[in-house]
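Chemist: Provided below for reference: sequence and predicted model.
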Amino acid sequence: MNTKTSSQPNQAEGGSDAHRRLNRSDAKTLSLSALGGALEFYDFVIFVYFANVVGSLFFPADMPEWLRQVQTYGIFAAGYLARPLGGVIMAHFGDILGRKRMFMMSILLMAVPTLAIGLMPTYETIGIAAPLLLLFFRVLQGAAIGGEAPGAWVFVTEHVSKRHVGFACGVLSSGLVAGILIGSLVATFMHSIYSAAEIHSYAWRYPFILGGLFGFITMYLRRWLQETPVFKEMESRKELAQELPIKSVVKKHIPSVLVSMAVTWVLTAAVVVTILMTPALLQKLIHLDPQTSLEANSLAIICVIIGCWVCGALADRFGNGPILAIFSIGLGVSYWMFYSTMLHDTTLLFPMYALVGFFVGLTGVVPAIAVKSFPAAIRFSGLSFSYNLAYAIFGGTTPLVVSTLLREDPLAPAYYVAFVCGVGVLASLAVMGFRRRLDLVAHPV
């Protein structure tokens, strides 16, 4: 890799306008990127909200219920396992051909299979081809989401000034989380206007068809985005990566990879356990009404969005490491108090879950840490490789680990979150300790 790659003066790399204010162009880039991320994450997570219905329609009727559930969630997990490969491939071309092209490609790769799931025939019509097609489309979705989040983070941070990288990542992360909120609200709305029989018969298709249409709308909106100044500068100076970007990442930037994977592990625990799994856990363990659990979950997600903005803004002011440490401790303590209390008293369900959601806002600072860990020429590949590998390992296995531990102790989810938040504190110390070294890697003088 050319060692001069990251030295050019520009917004993201600390040049002459590194401390300028956010302008109208930045606001446009942030808003369109966040909106696109929200709609793409909606496409990815809507599957889990209708997993039981999908399982009953795409597998044999005489299959044991436990096996059907395992198969259904196995297909859901396949989306996570496909993330590293899809992310690395798109990141490779993003570092070679441009950020915007892959930003558009990830949307197309998500919209088409989501729409296809909503239109495809079930097991009753085409037999074993139904679950196989479902698996294929889910893998395509995973490949798309593997390129979307890292690509979006790189795209926006290379547009804004260095002083606003944390805030930009926070805003974009809040957009991704908003996609989960949209999925939750759509699921709640569907269950409120359709009976269980109607959803099973035909209405389950509507959220997937809607997601496909969302994707094509997003593709149209992203046409108005411009390639990042960082990439255009590297391209004009012929300073793009001279070898395979992923090869350079593995050979020269393992410490950055490890730090990025550690903070991504914290992100997965925060999102998968506290936001995606907790409503179902409360329904199963204390028989909480599904409607109530979804309403509380929606409030928590709104607080996650607020937390992302706050966390990102504070990181710009006080540094990524200290803010990650504070939010990690806050999440570990608040979720422990919330979960242990809910097992015997749900009186404070809404305010306590809202507090947990706010501290899940630590997801706003995670991408800022990872983005700053790699030089511009391989930034997309470095971030994508670290983030998606960690998400495949931890995001895909977390539900299995937590479910297994639940057999031994009903407090297992709280134990798991507390442990991973401890990892977050250690990672924050590493970020603070190696801050100067990481800055020199990403922004050499």
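Modeler: Looks like it came in fine. What you see is a predicted model; the values in this text were computed from it and never measured. Residues are numbered from 1 along each chain as shown.
Chemist: going by C-alpha atoms from here, please, whenever you check contacts or count neighbours.
Modeler: Noted.
Chemist: name the nearest residue to residue 56, sequence neighbours excluded.
Modeler: residue 68 (7.4 Å; CA to CA, 6 or more residues apart in numbering).
Chemist: wait, isn't that neighbour in contact with residue 54?
Modeler: No: Residue 68 is not in contact with residue 54 according to CA atoms under 8 Å; the separation is 9.9 Å.
Chemist: so how far is the host helix or strand of the residue nearest to residue 56 off the chain centroid?
Modeler: In the assignment (DSSP states H and E), residue 68 maps to helix 65-81. How far helix 65-81 lies from its chain's middle: 19 Å, per CA atoms, centre = their mean, to the nearest Å.
Chemist: give the buried residues for it.
Modeler: Within helix 65-81, the residues that count as buried by 16 or more other CA atoms under 10 Å are 68-69, 71-73, 75-81.
Chemist: okay if I get those as TSV plus distance to residue 192?
Modeler: Shown next, in TSV, are the buried residues of helix 65-81 (distance: CA to CA, whole Å):
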residue	distance to residue 192
68	26
69	24
71	28
72	24
73	25
75	27
76	25
77	28
78	30
79	28
80	30
81	33
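Chemist: let's bring in a second model and compare:
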Amino acid sequence: MASLIGTTIEWYDFFLYGTMAALVFSQLFFTDLDAATGTIASFATFAAGFLARPIGGIAFGYFGDRVGRKTSLIASLSLMGVSTFLIGILPSYNTIGALAPVLLSILRMLQGFALGGEWAGAAALATEHADERKRGFYGGWVQLGSTAGGVLSTATVLVLTTVLDKQSFLTWGWRTPFLFSAILVIVGMFIRLKVEETPVFQQMQQEGRSRRIPLAAVLQRQWKTVLLIIGMHLGNTTIAFLTSVFLLSYGTQQIGMESNVVLMAKFISGLLLMTLVSMPVAALGDRIGRRPVYLAGTIGLMVTAFPTFWLFDTGSFPLALLAITLISLANVLMYQTQGAFFTEIFDPEVRCTGAALGVQIATVIGGGTAPIIATSMLALSGGHSWSIACYLIVIGLISTACTLLVKESRPLSSRQRHEVAAESVSSR
């Protein structure tokens, strides 16, 4: 629960920024630009948070591997809470001029820095407390935090845009969700402070197995694994930020849909997948292996790329809901296995650093640039969405190839151990 709630809060803050970047930031912080350029500039500040994520992953990964998983998580949650609250009270361009977008970018980078250290520590905390036969299931709770954070941020904005008129929302309403996060952070901090350090880390400390510079150890011994994780995570992070950020802008500006319609489709899709699909997928990784489930997701990304936009381009709410659900299902198949998959691959002494490094570099390449690339490709293709579908298929091919190259991380069952031992005796 400590991993789930803390991760939910951090992703609520992170996704909230993306939603506001699509809806209002171009009008508040880039008023001297035309609509299209302002949207790209707004998405550029969104991408700035991703540039800081690998640095945050290295910094908090160091503390997670050297000082403890719990200490790292408390620090990352505190930083995320402060930076998000400050966004909520930040003056607009009309008040302080060019300083406004500069400060917005700085706060966004602090958000990215904090989130960069959150995931790996939370995944290690959950899986290292779990029975090895159920690491996939318990690691799935960490992954569920991302979906829950997205659903919570979407629901909050949906309520505000429904209750308030456009001018009130633009004037002051958009600030409310950022200020509300302070309450969530206090609750998450209270829970995390009561959690014990993981048995794996305690044993590692007792045996003196910690690495003085975890990053150096990762780059020396497991750099190939880091590269594979980067490629694997590209598919997941690209889908996540296309659906959470780009489709909102695309639906309202290109298709002519109301923002509430797109938000409602995102909310219902996220809620359905979170409650009905996410945890069974995580448990499936314990039964048949992490890699087969992950491959189903990477292939699903390629299969659903064109149908997603064919359905969404109709402007129909039911078909838009189906479109978001289809491609998000592929995302769930990848994402729900990562909690166990990406942590098990690395040695305990460098687990937080290695997992964070691979995932966060992928988010810079894939997630942070996805809204900008999609917006630019849409403009270059004359407004035709097939260009974005082709982009998704290329990303899917990369993730599929890397998944095929990585080794299965699920521990062998007792029957499999017996078979391996029998084969060893037979060969001798």
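Modeler: Looks like it came in fine. Being a predicted model, the structure only gives us computed values, none of them experimental.
Chemist: and the TM-score between these chains?
Modeler: The TM-score (TM-score structural alignment, normalised by the length of the second structure) is 0.88; 405 aligned residues with a CA RMSD of 2.2 Å.
Chemist: out of the buried residues of helix 65-81 of the first structure, which is nearest to residue 278 of the first structure?
Modeler: The shortest approach to residue 278 of the first structure among the buried residues of helix 65-81 of the first structure belongs to residue 73, at 16.1 Å (CA to CA).
Chemist: report the contact partners of the aligned partner of that closest one in the second structure.
Modeler: By TM-score structural alignment, residue 73 of the first structure lines up with residue 43 in the second structure. Applying CA atoms under 8 Å, 6 or more residues apart in numbering, we find residue 43 of the second structure in contact with 18, 21-22, 371-372.
Chemist: try residue 177 of the first structure
Modeler: Going by CA under 8 Å, 6+ apart, residue 177 of the first structure touches 38, 41, 301, 304-305.
Chemist: that one pairs with which position in the second structure?
Modeler: In the second structure, residue 177 of the first structure lines up with residue 147, judged by TM-score structural alignment.
Chemist: what helix or strand is its match located in?
Modeler: With DSSP H and E as criterion, residue 147 of the second structure is part of helix 135-163.
Chemist: find me the equivalent region of the helix or strand just after that helix in the first structure.
Modeler: Per DSSP H and E, the first helix or strand lying C-terminal to helix 135-163 of the second structure is helix 166-168. Aligning helix 166-168 of the second structure against the first structure (TM-score structural alignment) gives residues 196-198.
Chemist: ditto for stretch 115-129 of the second structure
Modeler: Counting by TM-score structural alignment, stretch 115-129 of the second structure falls onto residues 145-159 of the first structure.
Chemist: next one: that stretch to chain centre, how far?
Modeler: With CA atoms, centre = their mean, you get 11 Å for stretch 145-159 of the first structure.
Chemist: translate residue 397 of the second structure into the numbering of the first structure.
Modeler: Residue correspondence to the first structure (TM-score structural alignment): residue 397 of the second structure is matched to residue 422.
Chemist: list the contacts for its match?
Modeler: With CA under 8 Å, 6+ apart, residue 422 of the first structure has these contacts: 328-329, 332.
Chemist: of the residues you listed, which is the most crowded?
Modeler: Counting neighbours by other CA atoms under 10 Å, residue 328 leads these with 29 neighbours.
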